[in-house]
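A.B. asks: predicted model and sequence follow; I will ask about them next.
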Amino acid sequence: MRALRIGLILLVILGGLAVGADRLAVHVAEGEIASKVRTTQGLESDPSVSIGGFPFLTQLVGKELESVELGVDSYAVRVDDQEGAVEDLTIRLEDVRLENNYERAVAARATGEGTLSYEEMQRLTVPEDSTFGVAWGYGGEGEVELRVTVMGQAVGPAMTGDITVDGDLVRVSVEDIPSFADIPVIGAIDGIDDRVRERVDQQRQLSGLPSGVEVEGLEATEDGVTLRLSGTDVILTGAAAPE
């Protein structure tokens, strides 16, 4: 009986050491992945990285990780010819293949989300030198609120509209646009109603997301426009494979 107890104690100790070694290896690997993702994606700092699944060392030997979650505080994208910032970007990757002597990591599937703030949307959709613009906000029930601005001051009534995505094209559409012809000062501008529609009904091209990731949907929230992301064969680290 004493020998059995000693054997069980040794098994517990060895098991604890094995788990500790596995968790240490995960910590080291997460740091290594963060550094490589920073280089591959051109980030200013290392992203947060969390590797899922247990045991990790078995996954490493098999060259396939069950899951990896990335977090980036601010990720640079392109909106037409301007640089924009997607905040709080989170990407969850599944079935991550480790290739080319562990230098390249490719996820079979990915989902995620990030946010374009309303301040950022306003900056990206109104020319810097324009005194006539549009202020963005949350319109409730998944819609955006748009207000015409002159010299930074809101004029006229608020309008609500839908924001949708088709491929890499982001569209904003307002069904009912009131006439601004009777609004003091701004109403005197030639073709004001047509100019207002040009400002509020917009289409922009969004690009620059990680290779293999695309915008699946958009949702207006109190914090901004949330991008719902998905993808397949997403390159996590390393260059794309030659064709």
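C.D. replies: Here it is on my side, so go on.

A.B. asks: use CA for all of it now, contacts and neighbours both
C.D. replies: Noted.

A.B. asks: who are the packing partners of the lengthiest helix in the chain?
C.D. replies: When the chain is parsed with DSSP state H, its longest helix is helix 2-41. Using 3 or more Cα pairs under 8 Å, 6 or more residues apart in numbering; DSSP states H and E as the contact test, the elements touching helix 2-41 are strand 48-52, helix 56-62, strand 225-237.

A.B. asks: what separation do you get for the residue most central in space within the chain and Ile177?
C.D. replies: In the chain, the residue lying closest to the centroid (Cα atoms, centre = their mean) is Gly114, at 3.3 Å. With distances taken as Cα to Cα, to the nearest Å, Gly114 is found 29 Å from Ile177.

A.B. asks: another structure for you, compare them:
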Amino acid sequence: MAESYPAVDEAHEERPRRRRGRRVLIVLLVLLLVLGGLVVVADRVAVGVAERMVADQVNRELTQRNVTFASPDVTVGGFPFLTQVVDGRYDSIRIVLRDVETPVAEKATTVSVPEATIDAEGVNAALDTLRSGQGDITADTVRGTLTVTYESVVALIDEPGVQLREEEGKLVVTAPVQVPLINQRITVRGNAKLTPQGDDILISFSGLTSPDLPDNPLVRTFVNGFAEDLSVRVPLPALPFPVEVTEIVPRSTGLAISGTARNVALNEVR
């Protein structure tokens, strides 16, 4: 009787099959990784194109309004980006403007803003709208923050010796004033009132006082008039998207101004 070795034959047959199976699986995994990488690259390229388009639009709009600034930094949030394009809804768009200068013709000076940040969240822009340029592009919420330097405000006040600074969360002014009634130069001090008025900030002063100020009604009237002369309207630089000022806070570096708006038409000309 001839001897047979089935177990050995089966083992020899299974090993190549398993190796081929493993090789196929490895190839598939490599292909998936390569394709995934290509998708990620394509997604990031598309984001870069979108960010450049927004930056170009911001450049055009603000240049038309005589605002000078460094090239804007634009960041389109959310991942993946291409699915947002298809859905027509983007998580967020952030625009950062630096070294913003707005001319004030009547004062022959400028309002300086070292940095302004605009965040648009929940941006709705259908693909057909982007292709044709027709239709609405809206944002659920737009928030803007910027800081106006005290040097800009002092230049607008245009009174020699005026100084502004933050003390305990308040805007404090000190200014020398020549009081003709007593023929004496006195340095007065007081707090400012900050009031948003449309696209401007009204800075008004009252109750200026000094230890050297005599208790004289005529002198007091004169100083009150001087305080009114110090009051100034500060025009805020134009932003790419409209926001309404909601808060003005004195900081060590200047007036920190923030605003917000809801259901904003981003492609509406201001």
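C.D. replies: Received the coordinates, thanks. Keep in mind it's a predicted model, so treat the numbers as computed, not measured.

A.B. asks: can you pull the TM-score for these?
C.D. replies: Once superposed, the chains reach a TM-score of 0.77 (TM-score structural alignment, normalised by the length of structure 1), with 228 aligned residues with a Cα RMSD of 3.4 Å.

A.B. asks: what's the first helix or strand after the longest strand seen in structure 1?
C.D. replies: The longest strand of structure 1 (DSSP state E) is strand 82-99. Later in the chain than strand 82-99 of structure 1, the nearest helix or strand by DSSP states H and E is strand 104-116.

A.B. asks: and that following strand, what other elements does it pack with?
C.D. replies: Using 3+ Cα pairs under 8 Å, 6+ apart, strand 104-116 of structure 1 sits against strand 82-99, strand 225-237.

A.B. asks: most tightly packed of those?
C.D. replies: Most buried of those, by mean neighbour count (mean count of other Cα atoms under 10 Å): strand 225-237, with a mean of 21.

A.B. asks: related to what we said a few turns ago, kindly reformat the helices and strands packed on strand 104-116 of structure 1 as CSV containing distance to Pro47 of structure 1.
C.D. replies: What follows is these, written out as CSV (distance: least, Cα to Cα, whole Å):
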stretch, distance to Pro47 of structure 1
strand 82-99, 10
strand 225-237, 12
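
A.B. asks: among those strands, which is nearest Val37 of structure 1?
C.D. replies: Closest approach to Val37 of structure 1 among these is made by strand 225-237 (5.2 Å; Cα to Cα).

A.B. asks: tell me how far that closest one is from the chain's mean position?
C.D. replies: Chain-centre distance of strand 225-237 of structure 1: 8 Å, with Cα atoms, centre = their mean, to the nearest Å.

A.B. asks: got the angle between that strand and strand 104-116?
C.D. replies: 170 degrees (axes from the mean of the first three to the mean of the last three Cα atoms, to 10 degrees).

A.B. asks: quick one: Gly78 of structure 2 from Thr138 of structure 2, how far?
C.D. replies: 17 Å.

A.B. asks: looking at these two now, which is surrounded by more residues?
C.D. replies: Using other Cα atoms under 10 Å as the criterion, Gly78 of structure 2 and Thr138 rank with Thr138 on top: 21 against 14.

A.B. asks: so who does the closest residue to the more buried one other than its chain neighbours touch?
C.D. replies: Nearest residue to Thr138 of structure 2, sequence neighbours excluded (Cα to Cα, 6 or more residues apart in numbering): Ala265, at 4.5 Å. Counting by Cα atoms under 8 Å, 6 or more residues apart in numbering, Ala265 of structure 2 touches Asp136, Ile137, Thr138, Ala139.

A.B. asks: number of residues surrounding Asp194 of structure 1?
C.D. replies: 12.

A.B. asks: need the helices and strands packed on helix 2-41 of structure 1 in a markdown table with distance to Ala154 of structure 1, can you?
C.D. replies: A markdown table is the format used below for the helices and strands packed on helix 2-41 of structure 1 (distance: least, Cα to Cα, whole Å):
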| stretch | distance to Ala154 of structure 1 |
| --- | --- |
| strand 48-52 | 39 |
| helix 56-62 | 55 |
| strand 225-237 | 21 |
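
A.B. asks: wait, which of those is closest to Gly133 of structure 1?
C.D. replies: Here strand 225-237 is closest among these (Cα to Cα), at 18.6 Å.

A.B. asks: could you give the angle of that closest one to strand 82-99?
C.D. replies: Using the same axes, to 10 degrees: strand 225-237 of structure 1 against strand 82-99 is 40 degrees.

A.B. asks: map Ile124 of structure 1 onto structure 2.
C.D. replies: One thing to correct before we go on: residue 124 of structure 1 is Leu, not Ile. Taking TM-score structural alignment, the alignment pairs Leu124 of structure 1 with Leu156 from structure 2.

A.B. asks: list the contacts for that match?
C.D. replies: Lys107, Thr109, Val232, Val234.

A.B. asks: what sits closest to the second one if chain neighbours are left out?
C.D. replies: Same thing as Thr109 of structure 2. Per Cα to Cα, 6+ apart, closest to Thr109 of structure 2 is Pro103, 6.1 Å.

A.B. asks: helix, strand or coil for the one you found?
C.D. replies: Assigned with DSSP: H, G, I helix; E, B strand; the rest coil, Pro103 of structure 2 falls in the strand class.

A.B. asks: what about the equivalent of Ala220 of structure 1 over in structure 2, distance to Gln197 of structure 2?
C.D. replies: Correspondence of Ala220 of structure 1 to structure 2, assessed by TM-score structural alignment: Pro250. To Gln197 of structure 2, Pro250 of structure 2 is 17 Å away according to Cα to Cα.

A.B. asks: so which of these two has more stuff around it?
C.D. replies: Pro250 (22 against 13).

A.B. asks: so who does the more buried one touch?
C.D. replies: Here Pro250 of structure 2 is in contact with Arg165, Glu166, Gly169, Lys170, Leu171, Ala256 (criterion: Cα under 8 Å, 6+ apart).

A.B. asks: gap between it and Leu194 of structure 2?
C.D. replies: 9 Å.

A.B. asks: so the aligned partner of Leu97 of structure 2 in structure 1 is in which element?
C.D. replies: Under the alignment (TM-score structural alignment), Leu97 of structure 2 pairs with Val72 in structure 1. Element membership for Val72 of structure 1 (DSSP H and E) is strand 64-79.

A.B. asks: give me the mean distance between that strand and structure 2.
C.D. replies: Following superposition, strand 64-79 of structure 1 is found to deviate from structure 2 by 2.4 Å on average (mean Cα distance after the TM-score superposition for structure 1).
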